[in-house]
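S.K.: no sequence on this one, just coordinates:
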């Protein structure tokens, strides 16, 4: 024999069915594997569940009180019974056990028993829009979402104040009803969930007005959530046990936060690195320049060395986003785009030609010779050769 089932549930030996169910529900909330995955706790949960299975079934409870094994098989022992309801004559092997093995049927009182009213709540998916600076450095945000919470009026019981659940008069608390039919093999007994109590074994005659007997109500809640630094678009964060309350006060589901990063006007994020492009005048690229640049960390002074060509990349180490799973940060990559003037006035054109002449990149008109001219003539010859 196992331990004292009354002791396991923490109830008196004359406890009512309602007291037994309340004790089981209280322990199940604490020990359910979804709430507490510790292996030792899971063994305790199995023990509590077995105790409830026995004490919530009148016939098994009577057997336990008499010192018999409530899980011992019935119908296979003494005296040879005739071929009656659920037997194969002298073999003593119950026919309904065969039906149960193949088709899920069973004899009332020795089958599945009442269904547990307490079920785990659903998980919730919540999308959170965030700016680049928030995903880069982390932030605490107030997140509002609709969910199911415990009914304050009935505290998850489902019954109106001053009333309670009653044993279903159709199934007598078993949660299932049986039907006997005759066939060429003899009598066949099948069971199905009780239609009056939906297989729970009890019914509410006076349901709570606030939750309509469900033990929970829907409302919008706001929670403060700590978003870690380094998350990016599409990252999911699981908040275990923060989702919807289950029916009849069951344990909560989970919350899954999905990060949606808003586009940034300047930076493009690639992993933990940030990329952007700046456009500088041709003269600044040739002569060099210094300019201020706004990063996620504030204003930085950028030095553009003389002779910078288009496509050159300036790297600011450690100016990207923080790494999600380790210390440190990515880099900021600034690509330089040199702008060539499209239109010149007469004075600007004359100065540019003079500049080209001083560098030997141009010659007076009419003196170009293929392969011997300056830069402009070489370009012209290249196109003429096509």
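M.R.: That came through, no problem. Predicted, not measured: the structure shown is a model, and the values here were computed from it.
S.K.: all contacts plus neighbour counts: C-alpha atoms, from now on.
M.R.: OK.
S.K.: now do the contacts for residue 341.
M.R.: For residue 341, the contacting residues are residue 282, by C-alpha atoms under 8 Å, 6 or more residues apart in numbering.
S.K.: residue 120 and residue 250 touch, don't they?
M.R.: Yes. Residue 120 lies in contact with residue 250 (C-alpha atoms under 8 Å); the separation is 5.1 Å.
S.K.: what strand or helix carries residue 60?
M.R.: helix 58-65 (DSSP states H and E).
S.K.: go on, residue 260?
M.R.: Secondary structure assignment for residue 260, by DSSP H and E: strand 255-261.
S.K.: returning to that earlier point: packing partners of the helix holding residue 60?
M.R.: If you count contacts as 3 or more C-alpha pairs under 8 Å, 6 or more residues apart in numbering; DSSP states H and E, helix 58-65 packs onto helix 39-55.
S.K.: the structure to be compared is supplied as follows:
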């Protein structure tokens, strides 16, 4: 559009107000047109977009007292005197154009829409959109004892960081990216929704970066990211279980444009213990006892995970598989205190007997004269 065409527009007609309209009437008319034709509410509608731009131009001139006065005087004079750069009663058309369009654009428009399109519906152009860094995952294998007590392990991490060749810009050395024309560098676009409000989503043109790379970096091919390796010390808390996933905040990939870093997720594999098991915060262990100890009772020693021993009293007549609880000898809890040690007894039956042992055991059978423990089983089975 030429300068002459722009100056000959009837801005009062564009806004649908009279030449004597008051500032509040002009503002109200523009708000109505902007609300009805805003591009964010009519994506892809070129007619609405043109109507919105025309109204914006008209409002920029008519809402400014100085511009409006000059505009009215020039139109009342029946036209413009070209080629009269400074004479009395004349005006240089280029100076007039600069004065009348000075300040027109997204910045002034953004202030006007500050209270109209809340919730992110107004177009944001002042800064690139900050992007949170990606989360990183890793795996570690630790011993049973380390899982119970807690430990610190070193992890070799591979993640995406800013490309060292282009310093994260994605552009070849000596060049710079350009602002995305679709989102004006914000990295987001406001999709259509009901009413005045819109839903913000990443810009499809620049994939949310806010910038477009025309001459990409040869190292990262325009992504601005590169694989990096680093060694990190990660604290594994006491009581961690096999297959547990631990989150370490802020230890993932670095963010872009001031965005927060991602998190590190560590999958923990706990090796089995040759003696101890686990049930929640309790340690479990199975200890063998002789037939005589189970029948007569005994005091036995049971090993602990810390390396010491605990004494346990086995009462007379203890059956095979009975479990005893030793308080406070289990796994430490995050909120304080410890679980217990659960000791299950396993009565050992001798595989071979000497002649003397066999004779003694036969004497025992005759002495106790126990009834058949399987009596009645056949009758109960027949009832089923």
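M.R.: Cool, got the structure. Computed from a prediction, not measured in an experiment: that's the story for all the values here.
S.K.: hmm, back to that, helix or strand right after the strand holding residue 260 of the first structure?
M.R.: According to DSSP H and E, the helix or strand after strand 255-261 of the first structure is strand 268-270.
S.K.: give me the contacts around that following strand.
M.R.: Here strand 268-270 of the first structure makes contact (C-alpha under 8 Å, 6+ apart) with 274, 275, 276.
S.K.: narrow those residues to just the buried residues.
M.R.: Those of the contacts of strand 268-270 of the first structure that meet the buried threshold are 274, 275, by 16 or more other C-alpha atoms under 10 Å.
S.K.: surely residue 97 of the second structure touches residue 61?
M.R.: No. Taking contacts as C-alpha under 8 Å, residue 97 of the second structure lies outside contact range of residue 61: 10.9 Å.
S.K.: who has more neighbours out of these two?
M.R.: Neighbour count, other C-alpha atoms under 10 Å: between residue 97 of the second structure and residue 61, residue 61 has more, with 22 against 14.
S.K.: hmm, residue 101 and the more buried one touching each other?
M.R.: Yes. Contact criterion C-alpha under 8 Å: residue 61 of the second structure and residue 101 qualify, at 7.5 Å.
S.K.: which part of the second structure matches the helix holding residue 60 of the first structure?
M.R.: With TM-score structural alignment applied, helix 58-65 of the first structure matches no range in the second structure.
S.K.: show me which residues of that helix are buried.
M.R.: 60, 61, 63, 64.
S.K.: what's the matching range in the second structure for stretch 23-32 of the first structure?
M.R.: Against the second structure, stretch 23-32 of the first structure falls on no residues (TM-score structural alignment).
S.K.: for that stretch, buried residues please.
M.R.: 23, 24, 25, 27, 28, 29, 31, 32.
S.K.: pull the contacting residues for the second one.
M.R.: Contacts for residue 24 of the first structure were tallied using C-alpha under 8 Å, 6+ apart; they are 9, 48, 49, 52.
S.K.: ok, now how distant is the last one from residue 23 of the first structure?
M.R.: For residue 52 of the first structure, the distance to residue 23 of the first structure equals 9 Å [C-alpha to C-alpha, to the nearest Å].
S.K.: same deal with the second one?
M.R.: Using C-alpha to C-alpha, residue 48 of the first structure is found at 10 Å from residue 23 of the first structure.
S.K.: which neighbours do the two share?
M.R.: The contact sets of residue 48 of the first structure and residue 23 overlap at residue 9 (C-alpha under 8 Å, 6+ apart).
S.K.: quick one: residue 209 of the second structure and residue 132 touch, right?
M.R.: No. Residue 209 of the second structure is not in contact with residue 132 according to C-alpha under 8 Å; the separation is 11.3 Å.
S.K.: neighbour count: these two, which is higher?
M.R.: More crowded of residue 209 of the second structure and residue 132, by other C-alpha under 10 Å: residue 209, with 25 against 18.
S.K.: who's in contact with stretch 132-151 of the second structure?
M.R.: 153, 155, 157, 159-160, 235-241, 251-256, 259-273, 305, 331-332.
S.K.: counting neighbours, what do you get for residue 299 of the second structure?
M.R.: Neighbour count for residue 299 of the second structure, taken as other C-alpha under 10 Å: 11.
S.K.: whoops, I mixed them up, residue 303 of the second structure
M.R.: 14.
S.K.: quick one, what contacts the residue positioned nearest the centre of the first structure?
M.R.: Nearest to the geometric centre of the first structure sits residue 256, at 3.2 Å (C-alpha atoms, centre = their mean). Contact analysis of residue 256 of the first structure by C-alpha under 8 Å, 6+ apart lists 123, 124, 125, 126, 236, 237, 238, 239.
S.K.: just the terminal-to-terminal distance for stretch 290-307 of the second structure.
M.R.: Where stretch 290-307 of the second structure begins and where it ends lie 24 Å apart, using C-alpha to C-alpha.
S.K.: also stretch 126-138 of the first structure?
M.R.: The first and final residues of stretch 126-138 of the first structure sit 18 Å from each other (C-alpha to C-alpha).
S.K.: quick one on the thing from earlier: closest one to residue 101 of the first structure out of the contacts of strand 268-270 of the first structure, please.
M.R.: Checking the contacts of strand 268-270 of the first structure against residue 101 of the first structure with C-alpha to C-alpha, the nearest one is residue 274 at 62.6 Å.
S.K.: confirm the closest one sits in a strand?
M.R.: Yes. The assignment for residue 274 of the first structure, made by DSSP: H, G, I helix; E, B strand; the rest coil, places it in a strand.
S.K.: many thanks, I have nothing further to ask.
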